[in-house]
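Asker: no sequence on this one, just coordinates:
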């Protein structure tokens, strides 16, 4: 079995204590991080190596965004795409030679600002264009691939705490849901979160810092793990470490982990 975790950590250096706690308690084989907020030379390689994660592929930038994949299993960098088309560090792909060449794509899709109108809000247009470029890329995938990360879209009605209230809120608008659906259809991606936790079961991965997360439970499912159909057939379980949202100095996102029979 191989276990793979994805987590928007919201600053890896600031939250290294809870990363260490999670890794000691759960020991996934691979950890994909988004929003690491550091340059590649600032990444805590030594801390991860001491925890058994000697392999690391990092795409970082100063103070913002950034993605990293760390692993116990040997891997090599496979791809870096600039789907934002502005040089931001939002993607890195790795390949695992010992796992029949499995490709793992780690992505941080833009949040899209506050106004769901590309004419009034350039960030919203950039998010839609980012997804469009990803869709074009996905059409050409020809090998087993796992796509994980912070997608910043909660696609299903049951993926948010109040569907009607959030229809005009960025992350759950019909246009974003439709655009994400085109990406999913481009490779017939299987949504592992909903394969193992079928709708309408509760399945959130993000709670705002602005509200008491557990009391009001205003969650959204913004983080996802999607697999090529053949790879999805090998998934055996999917868990959400919701309790980490209550740890000291937590991220506003929680880790998702999928277990594969590889």
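Answerer: Cool, got the structure. Computed from a predicted model, the values in this text were never measured in an experiment.

Asker: drop to CA atoms for contacts and neighbour counts, all remaining ones
Answerer: Noted.

Asker: tally of neighbours for residue 71?
Answerer: A total of 21 residues lie near residue 71 under the criterion other CA atoms under 10 Å.

Asker: Tell me how far residue 67 lies from residue 133.
Answerer: Using CA to CA, to the nearest Å, one gets 18 Å for the distance from residue 67 to residue 133.

Asker: Which one of the two is surrounded by more residues?
Answerer: Comparing residue 67 with residue 133 by other CA under 10 Å, the one with more neighbours is residue 67, at 30 against 16.

Asker: how far away is that one from residue 243?
Answerer: From residue 67 across to residue 243, the span is 23 Å (CA to CA).

Asker: Taking the centroid of this protein, which residue is nearest it?
Answerer: Centroid-nearest residue in the chain, with CA atoms, centre = their mean: residue 149, separated by 1.2 Å.

Asker: Wait, a strand at that one?
Answerer: Yes. Counting by DSSP: H, G, I helix; E, B strand; the rest coil, residue 149 is found in a strand.

Asker: Put this next to the first one:
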């Protein structure tokens, strides 16, 4: 018997500050599972009751004060709560679960990496690269069908940014970041659902800076948020979209949510 599941991923940039648009999104799009990044809240004060009122009774939280934080909220049972420390310093940047059909769902918030793309001058950039290297090692050992979602903080292709020429030396689109992300993809032969449904060079962005007075008019976007799947799950994905209108809602995140519908 087949099962359809809609899985959403969103860097919400503070779940408490943006709880109104989160609830609007859940009411309008009705995903079965929502993966959040940058929740910026400890587990004890996460607004779990709001999600339970909407039917998201299964909640796996990994928070910390003021920074980072990830969560998985689900209307279907989820099991095997894992937290991997790819940052190697205890930051709350990953949470993973297993669905009843055996599929793993991993939710990750990769470090932004600071402003200077040089690990000597900018230790945060080195931390980002080391984080990804640990993910490469992890991915190479995977033996279960897996969905990997989250804010990767890298726009890997030239067409994943508004101007490759102007951003090639800007953290999130530098050659060294794109190279390590390419190795991460190769380590498990991940299928990038964004580009499966919207082949390059089609426009496909998930993030627009708050600095733009009119983000839609300037459209200086980057594709920083991703959904990847194990090769055997690629044909299970029925549809995929970026919910761009959410970027215009009241007090928005600078990221737009992604949704994929699967049939298992």
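Answerer: Everything's here; your move. Since this is a predicted model, take the numbers as computed values, not measurements.

Asker: tm score of chain vs chain?
Answerer: With the length set by TM-score structural alignment, normalised by the length of the first structure, the two chains reach a TM-score of 0.98; 260 aligned residues with a CA RMSD of 0.6 Å.

Asker: on that earlier part again, let me know whether the residue nearest to the centre of the first structure touches residue 106 as I believe.
Answerer: Yes. Using CA atoms under 8 Å, residue 149 of the first structure is in contact with residue 106, at 5.6 Å.

Asker: Find residues that contact each of the two.
Answerer: Common contact partners of residue 149 of the first structure and residue 106 (CA atoms under 8 Å, 6 or more residues apart in numbering): 32-34.

Asker: For PyMOL, what selects the buried ones among those?
Answerer: Buried subset of those, written as a PyMOL selection, criterion 16 or more other CA atoms under 10 Å:
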select buried, resi 32+33+34
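
Asker: Kindly indicate which of the shared contacts of residue 149 and residue 106 of the first structure lies nearest residue 125 of the first structure.
Answerer: Lowest distance from residue 125 of the first structure to these (CA to CA) belongs to residue 34, with 21.2 Å.

Asker: what's the spacing between the closest one and residue 62 of the first structure?
Answerer: Residue 34 of the first structure is 14 Å from residue 62 of the first structure, by CA to CA.

Asker: now do residue 252 of the first structure
Answerer: From residue 252 of the first structure to residue 62 of the first structure the distance is 20 Å (CA to CA).

Asker: Between these two, tell me which one has more neighbours.
Answerer: Using other CA under 10 Å as the criterion, residue 252 of the first structure and residue 62 rank with residue 252 on top: 18 against 14.

Asker: Tell me which residues touch the aligned partner of residue 78 of the second structure in the first structure, please.
Answerer: With TM-score structural alignment as the criterion, the equivalent of residue 78 of the second structure in the first structure is residue 75. By CA under 8 Å, 6+ apart, the contact set of residue 75 of the first structure is 55, 94-97.

Asker: out of everything not next to it in sequence, what's closest to the residue nearest to the centre of the first structure?
Answerer: In space, residue 149 of the first structure comes closest to residue 107 once its chain neighbours are excluded; the distance is 5.0 Å by CA to CA, 6 or more residues apart in numbering.

Asker: What is the longest helix belonging to the first structure packed up against?
Answerer: Taking DSSP state H as the criterion, the first structure has its longest helix at helix 122-138. Under the contact criterion of 3 or more CA pairs under 8 Å, 6 or more residues apart in numbering; DSSP states H and E, helix 122-138 of the first structure touches helix 174-187.

Asker: Could you check how far residue 228 of the first structure is from residue 12 of the first structure?
Answerer: Counting by CA to CA, the separation of residue 228 of the first structure from residue 12 of the first structure is 29 Å.

Asker: Residue 211 of the first structure too?
Answerer: Residue 211 of the first structure is 23 Å from residue 12 of the first structure, by CA to CA.

Asker: quick one, which of those two is more surrounded?
Answerer: Neighbours were counted for residue 211 of the first structure and for residue 12 using other CA under 10 Å; residue 12 has more, 24 against 11.

Asker: how about the aligned residue in the second structure for the more buried one, secondary structure?
Answerer: Superposed on the second structure with TM-score structural alignment, residue 12 of the first structure falls opposite residue 15. Using three-state DSSP as the criterion, the local structure at residue 15 of the second structure reads coil.

Asker: Please verify my assumption that residue 15 of the second structure contacts residue 43.
Answerer: No. Counting by CA under 8 Å, residue 15 of the second structure stays clear of residue 43, with 11.6 Å between them.

Asker: Can you pull the residues that touch both of these two?
Answerer: Common contacts of residue 15 of the second structure and residue 43 (CA under 8 Å, 6+ apart): none found.

Asker: returning to what we had before: what about the second structure, which of the contacts of residue 75 of the first structure hold up?
Answerer: Retained in the second structure: 55, 94-97, out of these (criterion both residues aligned by TM-score structural alignment, their matches' CA atoms under 8 Å).

Asker: and those residues as a markdown table, adding neighbour count and distance to residue 154 of the first structure?
Answerer: Below are those laid out as a markdown table (neighbours: other CA atoms under 10 Å; distance: CA to CA, whole Å):
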| residue | neighbour count | distance to residue 154 of the first structure |
| --- | --- | --- |
| 55 | 17 | 31 |
| 94 | 22 | 26 |
| 95 | 19 | 28 |
| 96 | 17 | 29 |
| 97 | 13 | 33 |
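
Asker: Show only the entries of those residues found in strands.
Answerer: Among these, the ones falling in strands (DSSP state E) are 55, 94-96.

Asker: Can you give me the neighbour number for the closest residue to the match of residue 12 of the first structure other than its chain neighbours?
Answerer: Nearest residue to residue 15 of the second structure in three dimensions, chain neighbours excluded: residue 39, at 4.9 Å (CA to CA, 6+ apart). Neighbours of residue 39 of the second structure under the rule other CA under 10 Å: 29.
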